[in-house]
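# Turn this into a structure:
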Amino acid sequence: MSKHIIITGTSRGIGFEMVKLFANQGHKVLALSRNSQPILDLKLDNVSSFSFDLSNEDDYKKVETFVQNEWKHIDILINNAGMLLNKPFAETTILDFTKVYQTNVFGVAEMTRIALPFMKSNGHIVTISSMGGIQGSIKFPGLAAYSSSKGAVITLTELLAEEYKETGPQFNVLALGAVQTEMLEEAFPGYEAPTTALEMAEYISEFALKSNKFYNGKVLQVSNSTP
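Below is the predicted model of the structure:
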């Protein structure tokens, strides 16, 4: 059965791979990223894409209009977009923190708020977090803004699951360990992760399609290594 799926952060890495996977399975995808060109270049019939910036209020209206006109409902939202900052804390300004939280926390909250009116009781909102956001996990210097923002969306997910538990949809969060992406290379130059972007995309896409039958308000640690 074909689903209507919105994914943020689709210009590269895991998000890019997920778009291709869902499209090949016959689902309809709205791929959102500041750079829409990589997805447009794929020329996939059941994929729509336009430039979207999580920090731009007007862009959310574009999503609303698209869903109202084209789809009428959303089955799955995957909050995958993330901004990474690797900088010593003493040099991390309030502007740096604001930029990271704008994408990683406020953007997730607003995207979710926009999607909710279009979702049914069995809809699924999956937010991608990081092992760095898990209390008690190994932490790395320079990631104060990034990892704390990833902790915030874990708590946000738990709260939303509670608030909507009577009506749905379901909310879950995946805290990813090291995956071989451009973002990992920026954070840990030269580090080779044991998991490829495609392998993780396969896991997340399967989770998004089926796991809200079994989980709600849960954080799953998807990691076999540190970082």
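# CA atoms for contacts and neighbours, from now on please.
Fine.
# Can you give the contact residues for the helix ranked longest in the chain?
Ordering each helix of the chain by length in residues (DSSP state H) puts helix 144-163 first. Applying Cα atoms under 8 Å, 6 or more residues apart in numbering, the contact partners of helix 144-163 are 83-86, 89, 92, 96-97, 100-101, 104-105, 108-109, 127, 129-130, 132-135, 168-173, 216-219.
# who does whatever helix or strand comes next after that helix touch, helix- and strand-wise?
Downstream of helix 144-163, the first helix or strand assigned by DSSP states H and E is strand 170-176. Judged by 3 or more Cα pairs under 8 Å, 6 or more residues apart in numbering; DSSP states H and E, the packing partners of strand 170-176 are strand 119-130, helix 144-163, strand 218-222.
# Of the ones you listed, flag the one that's most buried.
Of all the helices and strands packed on strand 170-176, strand 119-130 carries the top mean neighbour count, a mean of 23, counting by mean count of other Cα atoms under 10 Å.
# helices and strands around that one, which ones?
Packing partners of strand 119-130 (3+ Cα pairs under 8 Å, 6+ apart): strand 74-79, helix 144-163, strand 170-176, helix 197-210.
# if I read this right, residue 217 contacts residue 174, doesn't it?
No - counting by Cα atoms under 8 Å, residue 217 stays clear of residue 174, with 10.8 Å between them.
# coming back round to it: buried only: go through the contacts of helix 144-163 for me.
Burial by neighbour count, 16 or more other Cα atoms under 10 Å: within the contacts of helix 144-163 this picks out 84-86, 92, 97, 100-101, 104-105, 108-109, 127, 129-130, 132-134, 168-173, 216-219.
# Let me know the outermost residue of the protein.
residue 90 (28.4 Å; Cα atoms, centre = their mean).
# Next, the structure of the following sequence, for comparison with the previous one:
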Amino acid sequence: MKNVIITGTSRGIGLQLARIFAEAGHRVLALSRNARPVMEWDHPNITSFSFDLSVKDDLEKLTDFISGKWKGKADILINNAGKLVNKPFAEITPEEFEEVYQVNVFGVAEMIRRVLPFMPGEGHVVNISSMGGVQGSVKFPGLAAYSSSKGAVITLTELLAEEYKETGPSFNVLALGAVQTEMLEEAFPGYQAPLSASEMASYIFDFALKGNTYYNGKLLQVSNSTP
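As a prediction, this is how the structure comes out:
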């Protein structure tokens, strides 16, 4: 039984990840600004509370929970939360650009910083990025803030793996292609992806549990399609 923290669990892949881990017998802390979808399941293996990556009090609540309820141990952290703005570059305000980076980059970094003291050497941090953040991949107009922030997450993952390679935990990043989620609909209205949120969640579940046996500091492109 692992202690697993997942962000962005109000919908899509994050919501399905919480379900899969809990049904497999693991303890799950599901974090999202909207905790209701997870709380409505009332699953005995899931704890959820409203959580904003940019709010200091919420981050303190996170560390208090790990040190108290979980007796100071977190085995897996999946940074799945993401924010998307789909606008032409000239129309994106500085505030909107900053909001995307606050969730997708600064929030990821702060989650890791908070959880690291509780992770064993064999722990695993899995950051969820996007094919749009991979250097040399196909890019799409309107996603300047989102895709560039996901590129930053990839580099951050590589740097942290290097910094902690002697002690652990392991750090890996998954660049996802098209998955049928609400966020995909926001980015590409009307597009039908070949994979469902539950299918991708199943892959991430297996990778979070076993991937650090084979990889550390690696970017894996998990995509059979990009729009």
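# Reformat the helices and strands packed on strand 170-176 of structure 1 into CSV and put distance to residue 20 of structure 1 next to each item.
Output for those, formatted as CSV (distance: least, Cα to Cα, whole Å):
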stretch, distance to residue 20 of structure 1
strand 119-130, 18
helix 144-163, 26
strand 218-222, 21
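# so can I have TSV of the helices and strands packed on strand 119-130 of structure 1 showing distance to residue 28 of structure 1?
Output for these, formatted as TSV (distance: least, Cα to Cα, whole Å):
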stretch	distance to residue 28 of structure 1
strand 74-79	10
helix 144-163	25
strand 170-176	20
helix 197-210	13
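# Of the ones you listed, which is nearest residue 16 of structure 1?
Evaluated over these, closeness to residue 16 of structure 1 peaks at helix 197-210, with 8.6 Å, by Cα to Cα.
# Tell me which other helices or strands the closest one touches.
Under the contact criterion of 3+ Cα pairs under 8 Å, 6+ apart, helix 197-210 of structure 1 touches helix 13-24, strand 74-79, strand 119-130.
# Compare the ones you listed and report which one is nearest to residue 140 of structure 1.
strand 119-130 (12.2 Å).
# Point to the residue nearest the middle of structure 1.
residue 80 (1.6 Å).
# Nearest to residue 205 of structure 1, out of the helices and strands packed on strand 170-176 of structure 1?
That would be, of those and by Cα to Cα, strand 119-130, which comes in at 9.7 Å.
# still on that earlier bit, to residue 57 of structure 1, which of the helices and strands packed on strand 119-130 of structure 1 lies closest?
Of those, the one closest to residue 57 of structure 1 (Cα to Cα) turns out to be strand 74-79, at 16.4 Å.
# so what secondary structure elements neighbour the following helix or strand past the closest one?
Per DSSP H and E, the first helix or strand lying C-terminal to strand 74-79 of structure 1 is helix 94-101. If you count contacts as 3+ Cα pairs under 8 Å, 6+ apart, helix 94-101 of structure 1 packs onto helix 144-163.
# now the helix it packs on against strand 170-176, angle please.
160 degrees (axes from the mean of the first three to the mean of the last three Cα atoms, to 10 degrees).
# Can you check what angle separates helix 144-163 of structure 1 from strand 119-130?
Using the same axes, to 10 degrees: helix 144-163 of structure 1 against strand 119-130 is 150 degrees.
# With structure 2 overlaid, how far apart is helix 144-163 of structure 1 on average?
When structure 2 is superposed, helix 144-163 of structure 1 averages 0.2 Å from its matched positions, counting by mean Cα distance after the TM-score superposition for structure 1.
# Straight-line length of stretch 30-41 of structure 2, end to end?
Using Cα to Cα, to the nearest Å, the end-to-end distance of stretch 30-41 of structure 2 comes out at 12 Å.
# residues in contact with it?
For stretch 30-41 of structure 2, contacts defined as Cα under 8 Å, 6+ apart pick out 5-11, 15, 18, 46-52, 81.
# Going by neighbour count, which of these are buried?
Counted by 16+ other Cα under 10 Å, the contacts of stretch 30-41 of structure 2 give 5-11, 15, 18, 46-49, 51-52, 81 as buried.
# so which of these comes closest to residue 113 of structure 2?
residue 5 (13.5 Å).
# tell me which element the closest one is part of?
Here residue 5 of structure 2 is assigned to strand 3-7, by DSSP H and E.
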